[in-house]
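In: no sequence for this one, just the structure:
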């Protein structure tokens, strides 16, 4: 006869053991009331926070329950559940022109083998991360916070800056963009309230309105060529204007949320309908809004440096590190994780190239199934950061791009790590998406000035 451990939800040191052949919710609750001498106990939780109904029986492979007086579940995350025999995730990689590192493919296969993962798709910009691949989309029964990563809400937004001046000197432009790596001196709380962010965090005053490190950037650009004239016209994109691309995220806030999720497990799994998932999604949603507010504030700071009126017109914005509900062909609701991937179900998306290369605005095509409703989020790294330190060209050559634009970066290491050779060809990445029939080009933009900063706390896992 199996032994079941009853654990008090508010005090995990208070335990009792019962032996039974029929571990129903009603039986376990009755035993808990007797063992703990409390008629106020009312709820039986399985590990992970799923309520065990009074008429339900505890699965044979589980031997612990948490007993509550009505408060939310306070136990450990769900155990990783094994797949049914023959239930294997679909694994696809969309890349023929683009080089994909073997380590990235291996990481994608490892992620696909995680319990609950149904689909894993690598984009043309797929490359290895420290633990999980970057440039992929995953569909799972529940949520893996570590697959979303530390920079929750990292994304990119395209703004219209102004009419294109008849004469524009990139050097003079660079000199006007000062102080953008310093904390914003405005009313942080008031700005965040405009985005329904009411929760105060330690990152608000120091990080809001700043780009961050890694591959985050702010880029002033102009339209070089228009391929899909009707879509460009619908978005009011013109060769007569200059634009701003801002790539940034939730800075240290996302990292702190992931750290709390991984304090007891390096890759926790939050099953659907669990209290743990609801709690995570509440924090996740707040980080998304914070990231959106951050990009808009970066754009406003740049506009003010240039003497332009605010707020700027935002043309498109997408998240790259996100999780959203999606309904499969079987009608079951699951969770779509994007780890360095843009959505293909939200309209046009920017696909930035390396500095000194074109960036493309893409229009999604197809029904989204083959590409897990996602697109590449950029060129994707070709060489890891460490490799870029093996050769060090003159600093001056890194501050001017092949397009004649200027680069502002105070961190010499970041300047090396983000140079164009570190990245794949965006032409190959976009070409792979076109060949797969999942996207088409709208227009290309080239950078006139690009700013990177050296605060490395926002680099995603």
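Out: Sure, I can see it. Quick caveat: nothing in here was measured; it's all calculated off a predicted structure. Numbers count the residues shown, from 1 in each chain.

In: C-alpha from now on. contacts and neighbour counts both.
Out: OK.

In: who are the neighbours in contact with residue 282?
Out: Contacts for residue 282 (CA atoms under 8 Å, 6 or more residues apart in numbering) come out as none.

In: against residue 288, how distant is it?
Out: In this view, residue 282 and residue 288 are 10 Å apart by CA to CA, to the nearest Å.

In: and for residue 154?
Out: Going from residue 154 to residue 288 by CA to CA gives 8 Å.

In: identify the contacts common to the two.
Out: residue 250.

In: between the two, which is the more surrounded one?
Out: residue 154 (29 against 23; other CA atoms under 10 Å).

In: next, count neighbours for the residue lying closest to the more buried one once chain neighbours are set aside.
Out: Counting by CA to CA, 6 or more residues apart in numbering, residue 249 is the residue found nearest to residue 154 once chain neighbours are left out, at 3.6 Å. If you count neighbours by other CA under 10 Å, residue 249 ends up with 35.

In: from the chain's centroid, how far away is the helix ranked longest in the chain?
Out: Ranked by number of residues, the top helix in the chain under DSSP state H is helix 275-305. Here helix 275-305 shows a centroid-to-chain-centroid distance of 11 Å under the convention CA atoms, centre = their mean, to the nearest Å.

In: following that helix, which helix or strand shows up next?
Out: strand 313-319 (DSSP states H and E).

In: tell me the angle of that next one relative to helix 275-305?
Out: 150 degrees (axes from the mean of the first three to the mean of the last three CA atoms, to 10 degrees).

In: what sits against residue 432?
Out: Applying CA under 8 Å, 6+ apart to residue 432 gives the contacts 94, 95, 96, 97, 98, 124.

In: tabulate the residues you listed (TSV), appending secondary structure, distance to residue 432 and neighbour count.
Out: Shown next, in TSV, are the contacts of residue 432 (DSSP: H, G, I helix; E, B strand; the rest coil; distance: CA to CA, whole Å; neighbours: other CA atoms under 10 Å):
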residue	secondary structure	distance to residue 432	neighbour count
94	coil	7	24
95	coil	6	21
96	coil	6	15
97	coil	6	16
98	coil	7	23
124	strand	7	30
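
In: looking at the residues you listed, which is nearest residue 115?
Out: residue 94 (23.3 Å; CA to CA).

In: that closest one and residue 123: what is the separation?
Out: Residue 94 is 5 Å from residue 123, by CA to CA.

In: between the two, which contacts overlap?
Out: By CA under 8 Å, 6+ apart, residue 94 and residue 123 have these common neighbours: residue 371.

In: against that first model, consider the following:
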């Protein structure tokens, strides 16, 4: 056998009596493609398109097989039906953790539940809780909280500390013209011309990265956004008053994260294993948490800078329109009222079956924490958003809440591609987005209704809706020379 190859067993997922030994080139840049080509030829099935590792973890085209992997399962796209044991890097003789989905009114895709159950079978996992916004992800479900005796960096994903913050902008003007506000939001996708090093240092980030200059202070793509909004309805005046939310104020929601920094951290930790597991007390866990916390601070600083840049763009545009403007008005850092994370891992005490309270690591993959106070729950760009007050002891919901409405259709769904939606929503708000593909992927119909998500959390005793926010202008991306 050539020294630069190693044997692996390719197993047909739908009929596991069919197997083939393949000498896989160790240093090949496209192992995924080589395995599928070999499988299609050996099994005479041209439609084979997906590869699983033991336990059902997908093996992705950009990944390299861990040296401990000896078997792979190939499928035509059907779910994994192999032996229900974790893959190398996630092995362990443990019972499947508790699985629960907090949803009655919200639609939950069965594929998301299947992914959640697969996660519950990973080593050290004691609970896998789906929120009402649960929906399928590429490898793991989004909208869930996973409690484990150890840390899985891949569960947190590439955008460490993606989160949402609420800022106070100004008093509500007597005349509010969304299109005028939208026209002022320019240059926000360009690198900030200020001192990024000083900005980060002031916010507790004392190291530099290649992402500081080009990315700090930018929203990013996907479902990230910045949204100017006002209060539509207050349900709990006392709590709203405590956090500084009132009916005569213009607010800003900023939903973004650590940009490319978080992705680089995950890539470094999954270079040799697509889903590494770091048990408690391991040096790898300590190293990852240190890098995770660095990305957390960076993401907070990023949201703050996005808010500052938007306030700078607006100048006096939010003041009463008396026919004059002062573009030289001094920008002011908006007052931050709330900042919560959606992708992170933190230490908590959780009741684990009949074993009582235990210290566990709670991974939030698209979920808001309950220990940071009121949490925003944004709807789609054509829907209201809510502010949620956590309630209860946190055991049923793993100290977590929904982080938004959650996707109803995947980005590739044909049903979304009937046309490119307009920039004015059904609520009369304006959407700034010059990327037509992103407009299609993020159209309101792609998401669940946020009201059902809030209702489900209230019914389970996890949270109370204290205020509803109406969007005025939503910023996604503005390329001055838009794509055709």
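Out: Perfect, thanks for sending it. Computed from a predicted model, the values in this text were never measured in an experiment.

In: OK, contacts around the equivalent of the residue nearest to residue 154 of structure 1 over in structure 2?
Out: Using TM-score structural alignment, the partner of residue 249 of structure 1 in structure 2 is residue 257. With contact set as CA under 8 Å, 6+ apart, residue 257 of structure 2 has these partners: 159, 160, 161, 162, 163, 299, 300, 302, 303.

In: what does residue 208 of structure 1 give?
Out: Residue 208 of structure 1 makes contact with 183, 184, 188, 293, 294, 297 under the criterion CA under 8 Å, 6+ apart.

In: save those as JSON lines, and put in distance to residue 310 of structure 1 and neighbour count too.
Out: Below are the contacts of residue 208 of structure 1 laid out as JSON lines (distance: CA to CA, whole Å; neighbours: other CA atoms under 10 Å):
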{"residue": "183", "distance to residue 310 of structure 1": "19", "neighbour count": "14"}
{"residue": "184", "distance to residue 310 of structure 1": "16", "neighbour count": "19"}
{"residue": "188", "distance to residue 310 of structure 1": "17", "neighbour count": "17"}
{"residue": "293", "distance to residue 310 of structure 1": "14", "neighbour count": "23"}
{"residue": "294", "distance to residue 310 of structure 1": "15", "neighbour count": "25"}
{"residue": "297", "distance to residue 310 of structure 1": "10", "neighbour count": "21"}
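
In: widest-spaced pair of these?
Out: Farthest apart among the contacts of residue 208 of structure 1 by CA to CA are 183 and 293. That separation is 14.5 Å.

In: and the residue nearest to residue 154 of structure 1, how close does it get to residue 90 of structure 1?
Out: Applying CA to CA, the value for residue 249 of structure 1 to residue 90 of structure 1 is 30 Å.

In: what do you get for residue 282 of structure 1?
Out: Distance of residue 282 of structure 1 to residue 90 of structure 1, given as CA to CA: 30 Å.

In: got it, and residue 130 of structure 1?
Out: Residue 130 of structure 1 is 23 Å from residue 90 of structure 1, by CA to CA.

In: for the strand ranked longest in structure 1, packing partners?
Out: If you go by DSSP state E, structure 1 has its longest strand at strand 439-452. Applying 3 or more CA pairs under 8 Å, 6 or more residues apart in numbering; DSSP states H and E, we find strand 439-452 of structure 1 packed against helix 170-176, strand 217-226, helix 229-234, strand 359-364, strand 406-409, helix 426-436.

In: repeat the analysis, applying 7 Å as the threshold.
Out: For strand 439-452 of structure 1, the packing partners by 3 or more CA pairs under 7 Å, 6 or more residues apart in numbering; DSSP states H and E come out as helix 170-176, strand 217-226, strand 359-364, strand 406-409.

In: quick one: the helices in structure 2?
Out: Under DSSP H, structure 2 gives helices at 31-43, 110-120, 153-156, 178-184, 196-202, 212-215, 237-243, 260-269, 283-314, 436-441, 450-459.

In: closest to residue 378 of structure 2 out of those helices?
Out: Proximity to residue 378 of structure 2, assessed across the helices of structure 2 by CA to CA, is greatest for helix 450-459 (7.3 Å).

In: so that closest one matches what in structure 1?
Out: Going by TM-score structural alignment: helix 450-459 of structure 2 matches residues 426-435.

In: how big is the offset of the matching stretch relative to structure 2?
Out: Its aligned residues in structure 2 lie a mean 0.5 Å from stretch 426-435 of structure 1 after superposition (mean CA distance after the TM-score superposition for structure 1).

In: map residue 210 of structure 1 onto structure 2.
Out: In structure 2, the residue paired with residue 210 of structure 1 is residue 218, using TM-score structural alignment.

In: tell me the centre residue of structure 1?
Out: Of all residues in structure 1, the one closest to the mean position by CA atoms, centre = their mean is residue 321, 0.9 Å from it.

In: OK, contacts around it?
Out: Taking CA atoms under 7 Å, 6 or more residues apart in numbering, we find residue 321 of structure 1 in contact with 148, 149, 151, 152, 153, 154, 338, 339, 340, 341.

In: distance check, the alignment partner in structure 2 of it against residue 173 of structure 2.
Out: Superposed on structure 2 with TM-score structural alignment, residue 321 of structure 1 falls opposite residue 343. From residue 343 of structure 2 over to residue 173 of structure 2 the distance is 35 Å, taken as CA to CA.

In: before we move on, the earlier item: tell me the angle the longest helix of structure 1 makes with strand 217-226.
Out: Interaxial angle, helix 275-305 of structure 1 versus strand 217-226 (the same axes, to 10 degrees): 70 degrees.

In: what span of structure 2 lines up against helix 275-305 of structure 1?
Out: Aligned using TM-score structural alignment, helix 275-305 of structure 1 spans residues 283-313 in structure 2.

In: tell me the buried residues in the matching stretch?
Out: 284-285, 288-289, 292-313 (16 or more other CA atoms under 10 Å).

In: hmm, residue 235 of structure 2 is touching residue 467, no?
Out: Yes - contact criterion CA atoms under 7 Å: residue 235 of structure 2 and residue 467 qualify, at 5.4 Å.
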